[in-house]
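# Turn this into a structure:
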Amino acid sequence: MKRINDAIEEQFQTFQILDEDGKVVNEEAMPELSDDELKELMTRMVYTRILDQRSIALNRQGRLGFYAPTAGQEASQLGTQFALEKDDFILPGYRDVPQLIWHGLPLYKAFLFSRGHYVGNQMPEGVNAFSPQIIIGAQYVQAAGVALGMKKRNKNAVAITYTGDGGTSQGDFYEGINFAGAYKAPAIFVVQNNRFAISTPVEKQTAAKTLAQKAVAAGIEGIQVDGMDVLAVYAATKEARERAVRGEGPTLIETLTYRYGPHTMAGDDPTRYRTKDLDSEWEKKDPLVRFRKFLEAKGLWSEEEENKVIEQAKEDVKAAIKEADNVPKQKVTDLISNMYEELPFNLKEQYEEYKAKESK
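Modelled structure (predicted):
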């Protein structure tokens, strides 16, 4: 059995296109992206890094609620989303708000989601997505169902979902990939392996050498990708999507990435479980630095262009938080009326009680 396990693990080598210096090390795997598309990808990564910085500042000011930092995971998040089509359906985890924004969720609604406002969970017409799932791994089962629905309706689209390495320890993870595999549902399951879940090292979560190899037991395709290499992430997702719409079933993509900040802004202290040496090691793999070097070598990016993106992001955040502030405050009666189409008798009493309080 050990020889069998070793042979399986040996098959899951990390897929990479750009090294840490932004140099191409896998020319054959280079995706067919135009210069404009490459620049757009960089624009989104820079914009999202600034959005993260501003969101952290707003959280500390008490102007946002729950927030999970994204710095370090831009290549994993945006490389996957960039490979999608408008009709594809996103089922995100709580750290995956950037994918929703680039899929069409207005920025002010992302801020309202953070505040727990119901308007932040209302997707605009044409934006195929669920609001971020807080329960760890639950979106994997949901994604299998959405993907099967697409297959039954003969839609030329996929469902993509995300979780972290900690999510692979949940039963929903296995149920989701197994169900999707059994029905060859057009799903893409992304595991963003940032090594520590909330605070537990991935080595203590599983005896498996990779998380990608868990696809073997479900009979689906699996691949481990350098999650700090946006081109590798994009290429792997693009191929997974093409396989899915051809009817070849789902793919499990493990992206090796790192969150530079805490798990969430709700009191997590990463210095208690991560060393400075490890942080420094992963800072050298920064996805923005790597891709910037690649684009600069091709003459496609400059400091001036990056500064324009930074300023635009800051202006957009300022406008969006103002718009979020102008949305009427959520009331208890909103919560009650949104829960049921027809209120049960006990909630009717409470509704009238709170309605009277709110009218004063």
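# switch to C-alpha atoms for all contacts and neighbour counts from now on
Fine.
# Thought V97 was touching T48, still the case?
No: contact criterion Cα atoms under 8 Å: T48 and V97 do not qualify, at 9.9 Å.
# After the helix or strand harbouring E9, which helix or strand is next?
Here E9 sits within helix 2-10, counting by DSSP states H and E. Per DSSP H and E, helix 2-10 leads on to helix 35-60 as the next helix or strand towards the C-terminus.
# How far does the helix holding E9 sit from its chain's centre?
30 Å (Cα atoms, centre = their mean, to the nearest Å).
# Also stretch 58-70?
Relative to the centre of its chain, stretch 58-70 is centred 17 Å away, using Cα atoms, centre = their mean.
# wait, what's in contact with the residue most central in space within the chain?
Centrality entry for the chain: nearest residue to the mean C-alpha point is D96, 3.2 Å, by Cα atoms, centre = their mean. The contact partners of D96, taken as Cα atoms under 8 Å, 6 or more residues apart in numbering, are 77, 132, 162.
# The structure of the following sequence is requested for comparison with the preceding one:
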Amino acid sequence: MSGSGVPAAEFEVEEVLLAAQSAIGGQQGPAPEMLQVLAPDGTKADGLTAEIAGEVVDFAPYLAATDAAHLRSLYRDMSLIRRFDQEATALQRQGQLALWVPLTGQEAAQIGSGRALQPQDYAFPTYREHGVALTRGVELADILRLFRGVTNGGWDPRERNFHLYTLVLAAQSLHAVGYAMGIQRDQLADPSLPQAASVAYFGDGASSEGDIHESMVFAASFDAPVVFFCQNNQWAISVPAAVQARVPLARRAEGYGFPGVRVDGNDVVAVEAVTRWALDRARSGKGPVLIEAYTYRMSAHTTADDPTKYRLSGDEQAWQPRDPLVRLEAHLRAQGLADDAFFDELAAEARAMATALRDAVLSMTVPDLESRFATVYAEPHPLVQEELRFFQQYEAGFADEGEQA
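All right, here's what the predicted structure looks like:
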């Protein structure tokens, strides 16, 4: 133990992080204004305006209804997806899922942005957007099918305009821009089509990938109707955001010639308003927007990760009071918009959902081997057929050993 009472291993982590940030000088230049509707204690924040690309933007007209029903529905979505996250984590720890990617702490960023989408918009997620999936009507059990390894996809993306999860960092940003450019051409061919946009979700770590740079270049060059939604959860697995970027992430948009805006990613009301503005701007032909949702990953990067190896416990404790659910609950209670009965009923609904999900996972069957090989190509392929025969012989060899024993 160090003299301060901080464990030696944690003290060494702190020294390493401080040295790394000092070596590159940390982030430079003014940080963009943090857009916020609800303060961490649930009280109303002052105003919702910001200067973006030399223009003062008032986001108030983009606020969705702030009546009790709407705010309670936002809280319900965040509460259910957190319970889903907890159940999935438990299932993985019990050996029922191969891996899990938690979202705890990022509920407001995902639910707020997802609720801003219109049916004709198309979302391209990474592997953590379980909250956005909920808002698009994806069956949560289908997400768990993917992490249990019994499906190559999990759902039909065309049914909900919600793409399959992308595990290759930043690849979905290229897909989102290409899709947005396709939207442009479809609408030129048929002006009666509804205006639409695509959204590329990614994290602060993925923002350092070349695919993000390339997609933003193309999006700017063609004024593509795409919104880049970066969930800055402060850590790219083990590298802090201050080491990844010399300037605040929202300001990177300036280099590409389109607006960048930073929103309090733990304020679901603000996230919904800012995303609605960005989508409206993109749909109307004014080009792309970068949103930086400033939030925090309260849990591990995945269940294969141990954040205590690189992150200070004090950081997590400092973010606890900013919890998106605690914030909205405080507002609902203070304004008399929800009572104990509402929260009790929601807790019961969440428990029932978790039980149903567990039952669904345990009843999932593994597809037969032939079907796995049959879905590699649309048509039969001689090399794949040869590999199937080899694997069948390989498995048969084990069966013979078992019979002899």
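# rewinding a little: in the helix holding E9 of structure 1, which residues are buried?
E9 (16 or more other Cα atoms under 10 Å).
# Now check the residue nearest to the centre of structure 1 against structure 2: what is it aligned to?
Matched across to structure 2, D96 of structure 1 falls on E129, judged by TM-score structural alignment.
# Distance check, its match against D58 of structure 2.
Distance, E129 of structure 2 to D58 of structure 2, using Cα to Cα, to the nearest Å: 28 Å.
# Ok, K309 of structure 2 next?
42 Å.
# Let me know whether P324 of structure 2 touches V269 as I believe.
No: taking contacts as Cα under 8 Å, P324 of structure 2 lies outside contact range of V269: 10.1 Å.
# Which residue ranges of structure 2 form strands?
Listed in chain order, the strands of structure 2 (DSSP state E) span residues 34-35, 49-52, 55-58, 122-124, 198-203, 226-232, 235-236, 239-240, 260-264, 289-294.
# S22 of structure 2: which of those is closest?
Relative to S22 of structure 2, the nearest member of the strands of structure 2 by Cα to Cα is strand 239-240, separated by 12.5 Å.
# Structure 2: which residue goes with Y140 of structure 1?
So, by TM-score structural alignment, Y140 of structure 1 is matched to S173.
# repeat for Q170 of structure 1
The equivalent of Q170 of structure 1 in structure 2 is E209 (alignment by TM-score structural alignment).
# ditto for E221 of structure 1
Residue-level alignment of E221 of structure 1 against structure 2, with TM-score structural alignment as criterion, gives P259.
# Give me the number of neighbouring residues for S337 of structure 1.
By the criterion of other Cα atoms under 10 Å, S337 of structure 1 has 14 neighbours.
# Quick check: it vs K314 of structure 1, distance?
36 Å.
# so how many other residues sit close to A220 of structure 2?
Neighbour count for A220 of structure 2, taken as other Cα under 10 Å: 19.
# wait, isn't it in contact with P288?
Yes: between A220 of structure 2 and P288 a contact is recorded at 6.6 Å, counting by Cα under 8 Å.
# any shared contact partners between those two?
Joint contacts of A220 of structure 2 and P288 (Cα under 8 Å, 6+ apart) are F258.
# coming back round to it: so what's the match of E221 of structure 1 up against?
Shown in contact with P259 of structure 2 (Cα under 8 Å, 6+ apart): 52-53, 253, 288-290.
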